[in-house]
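Asks: could you work out the structure for the sequence below:
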Amino acid sequence: MFLWRAEVKPGVSVAFTDTGAGNLALHVGDDAGAVLRRRIRLEDATGIAPRRFQYMNQVHGNEVSVVAEPGTGAEPGADAPTADALVSLGGPLAVMVADCIPLVLVGAGASGPVLAAVHAGRPGLFSGVIPAAVEQMRAAGATDIRAWLGPSVCGSCYEVPAGLREEVSAVLPSAWSTTSWGTPALDLPGAAASQLDALGVPVEYRGPCTLENDSLFSYRRDSRSGRFAGLVWTHE
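Replies: A predicted model of the protein is given here:
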C-alpha cells in the first residue's frame, strides 16, 4: 500500500502510496464507489479515521487553497477545492499523481504543524506553484519548512520536444535534461529541488522514477493509468 512512509517530525507523518493502494482518483474513469472505498481503507491504514484526507481537483495551475479545519467529512473526497496546492494547520492532506511530483511540505507553526500538499507538474512548476505554496505556509506562520519530493518521472525519462525544453529551461534552468537515449528532456525533480533551495526549504526525501517503477502508476507508461497519492497528516 505504501511505497514510503515515515514519521518525519514528532506527531507528523508523510507517505507515498503505490499500486497496492489502488487508484485513488475519481477523474480517470474508475468506479467512483470503488475509489471512495480505497480512500477509506487508506484512512484506516494511516490511523487518521474518522478524519479524512482532503483531496483537490487538480488543474495544473498555481492556485493554493487553505484548509481551515482537519478533514472530518462524512464522505472521503467531498468538497474538493479546485487547486494545485493545499495548506492546513494540521488537517490531513492528499495530492494525486501519475508522473507529476507529489510534493509534501511540513513547517512549524505557533500552535502546531503547518502542512502542505502540492501537485507539481510541468505547468505548475513553470507557473510557480511551489513558491506560492511556501508563501502561503509562511503567511500562516510556518517556520523551519521542510520538503519531501515523492516519486515522479525523472530527467532521464521525461522526453519532450526541443522547443518545449528551451521554453521551460528559460524560466527553470535546472529543468534542462537529456534522456538516457539522447533526446531532449526535462528534469522536473531537479527543477523543484532548485526552487525549494532558493526558498530556503531543504529536501528530506526524493522518490524514484515512476516510469521505471512498475509498482507506481505512470501516465507516460499507460495513458489509462490510475493515480497514487502523496499524504501528510498529524497524529491524534
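Asks: from now on I want contacts and neighbour counts done on CA atoms only, so please keep to that.
Replies: Fine.
Asks: tell me who's in contact with Ser152.
Replies: Contacts here follow Cα atoms under 8 Å, 6 or more residues apart in numbering; on that basis Ser152 touches 98-102, 189, 207-211.
Asks: nearest to Leu172 among the residues you listed?
Replies: Leu172 lies nearest to Pro189 out of those, by Cα to Cα, at 11.4 Å.
Asks: what's in contact with the strand or helix carrying that closest one?
Replies: Assigned by DSSP states H and E, Pro189 falls within helix 188-198. With contacts defined as Cα under 8 Å, 6+ apart, helix 188-198 is touched by 101, 120-122, 125, 130-131, 147, 149, 152-155, 172-175, 202-203.
Asks: one more to line up against the first:
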Amino acid sequence: MDGCKSFTIAPHCGFYDYPLPPRAPFHVRISLKGVRAQDEIERLAARAPFVLLSQVHGTRVLSADRALRYPGKDRADGLLIAPGDAACGLRFGDCAPVLILSLGMKPWILALHSGFRGTLKNICASGMALAREKFGSAAPQDLYAWVGPCISGTCYSRRMDDPSTAEALKIFDPEAVRVSAEYALIDLKKQIASQLREQGVPAERIFLESQCTCCQTDLFYSHRRSTRENDPRMLLTIQTERPQKSECT
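Replies: Coordinates of the predicted model:
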C-alpha cells in the first residue's frame, strides 16, 4: 500500500504487544475480545496514576502530563506521552488506534483515536502539531507509525446522501474510497496512512494491521457487529515501564 508495511495481530492471553523498536522507552499493548477493558483499567489505576479519556470523536489531543488522572476524564481523542508520564489508555471498537513514535533526542509517542470523524478532521495533524509545539520537529528517520485493528474498507459503508460523506469524498485520497449509487466504502487505514505520510512519516515506517474488526469478531470488538450494549471495547494502553506479568497464568 504505497510502500507501507503490514502487521497481523495474534493474541497472547487476550492481549497483543506492539513490536516497537527495542530502544523505544514505551510499552504498548491492546486488549482483545474476551478481556473486559474496564477490568484492565481498574487494575492499572490501582497500581499507579492512570490517564483515560472521554472520547468524543474529535481532534483534541492533550499532553499526558497535563491530563486528568482517572477516575477523572478529559474530553479528547489523543494523548502525547513522554518517558516518565502516567500510564495511558484509549478504547476502541471499529475506529482506528493510531500510534506515532519519535525516537529523537526527546522520545515521545502519540496515541490517537481516529474514527471517521477524527480522520475527516485529521487528528493525526492535530497530534503532530502538539508534538512539534512541545518537542520541536521530528526528523523523518526518527518516526514510526502503526494503524491498529479497525473496520476495513470492504465493510465500512456510508450513505452518499450524508453531508459528511460528501465532505470526505472531496478531501480523502481517491485510493481510500469506492463509490456506488447509494453508498461509499471508506478505507480508514489507507486514508490515515496518507495523512501520516503528509506529516513526514516515511511510508516504509508506517505499519497497517491487516485484519478487520467487523469481520473478525472472534478476535476484536466491533461496534457495528455488537449484539450487547455492555460488550467491552478494546483497550490500548501505553506505559513507560514494562508491565508486570499479571494477565497470564
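Asks: please state their TM-score.
Replies: Both chains were compared after superposition, and using TM-score structural alignment, normalised by the length of the first structure their TM-score is 0.78; 212 aligned residues with a Cα RMSD of 2.7 Å.
Asks: that older thread, who wins for most neighbours among the contacts of Ser152 of the first structure?
Replies: Of these, Ile101 is surrounded by the most neighbours, 30 neighbours in total, counting by other Cα atoms under 10 Å.
Asks: which ones are touching it?
Replies: Applying Cα under 8 Å, 6+ apart, one finds that Ile101 of the first structure lies in contact with 118-121, 149-153, 188-189.
Asks: cool, Val114 of the first structure as well?
Replies: Val114 of the first structure makes contacts with 87-90, 106-108, 137, 140-142, as judged by Cα under 8 Å, 6+ apart.
Asks: mind naming the longest helix for the second structure?
Replies: The longest helix of the second structure (DSSP state H) is helix 123-135.
Asks: so it matches what in the first structure?
Replies: Residues 129-141 of the first structure are matched to helix 123-135 of the second structure when aligned by TM-score structural alignment.
Asks: show me what counts as buried in the matching stretch.
Replies: Using 16 or more other Cα atoms under 10 Å as the burial criterion, the residues of stretch 129-141 of the first structure that qualify are 129-134, 136-138, 140-141.
Asks: what would those look like in JSON lines with distance to Lys9 of the first structure?
Replies: Formatted as JSON lines, the entries for these read as follows, by distance: Cα to Cα, whole Å:
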{"residue": "Val129", "distance to Lys9 of the first structure": "24"}
{"residue": "Ile130", "distance to Lys9 of the first structure": "21"}
{"residue": "Pro131", "distance to Lys9 of the first structure": "22"}
{"residue": "Ala132", "distance to Lys9 of the first structure": "23"}
{"residue": "Ala133", "distance to Lys9 of the first structure": "20"}
{"residue": "Val134", "distance to Lys9 of the first structure": "18"}
{"residue": "Gln136", "distance to Lys9 of the first structure": "20"}
{"residue": "Met137", "distance to Lys9 of the first structure": "17"}
{"residue": "Arg138", "distance to Lys9 of the first structure": "18"}
{"residue": "Ala140", "distance to Lys9 of the first structure": "19"}
{"residue": "Gly141", "distance to Lys9 of the first structure": "17"}
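Asks: return the member of the residues you listed nearest to Pro161 of the first structure.
Replies: Lowest distance from Pro161 of the first structure to those (Cα to Cα) belongs to Val129, with 23.0 Å.
Asks: which residues sit in contact with the closest one?
Replies: Contacts here follow Cα under 8 Å, 6+ apart; on that basis Val129 of the first structure touches 61-64, 84-85, 118, 120.
Asks: middle-most residue in the first structure, spatially?
Replies: For the first structure, Pro102 is the residue whose C-alpha lies nearest the centre (Cα atoms, centre = their mean; 2.0 Å).
Asks: show me what that one lines up with in the second structure.
Replies: Residue mapping for Pro102 of the first structure onto the second structure gives Pro97, with TM-score structural alignment as the criterion.
Asks: trace Leu236 of the second structure over to the first structure, please.
Replies: Mapped onto the first structure by TM-score structural alignment, Leu236 of the second structure lines up with Gly230.
Asks: kindly apply the preceding question to Ser226 of the second structure instead.
Replies: Counting by TM-score structural alignment, Ser226 of the second structure corresponds to Asp222 in the first structure.
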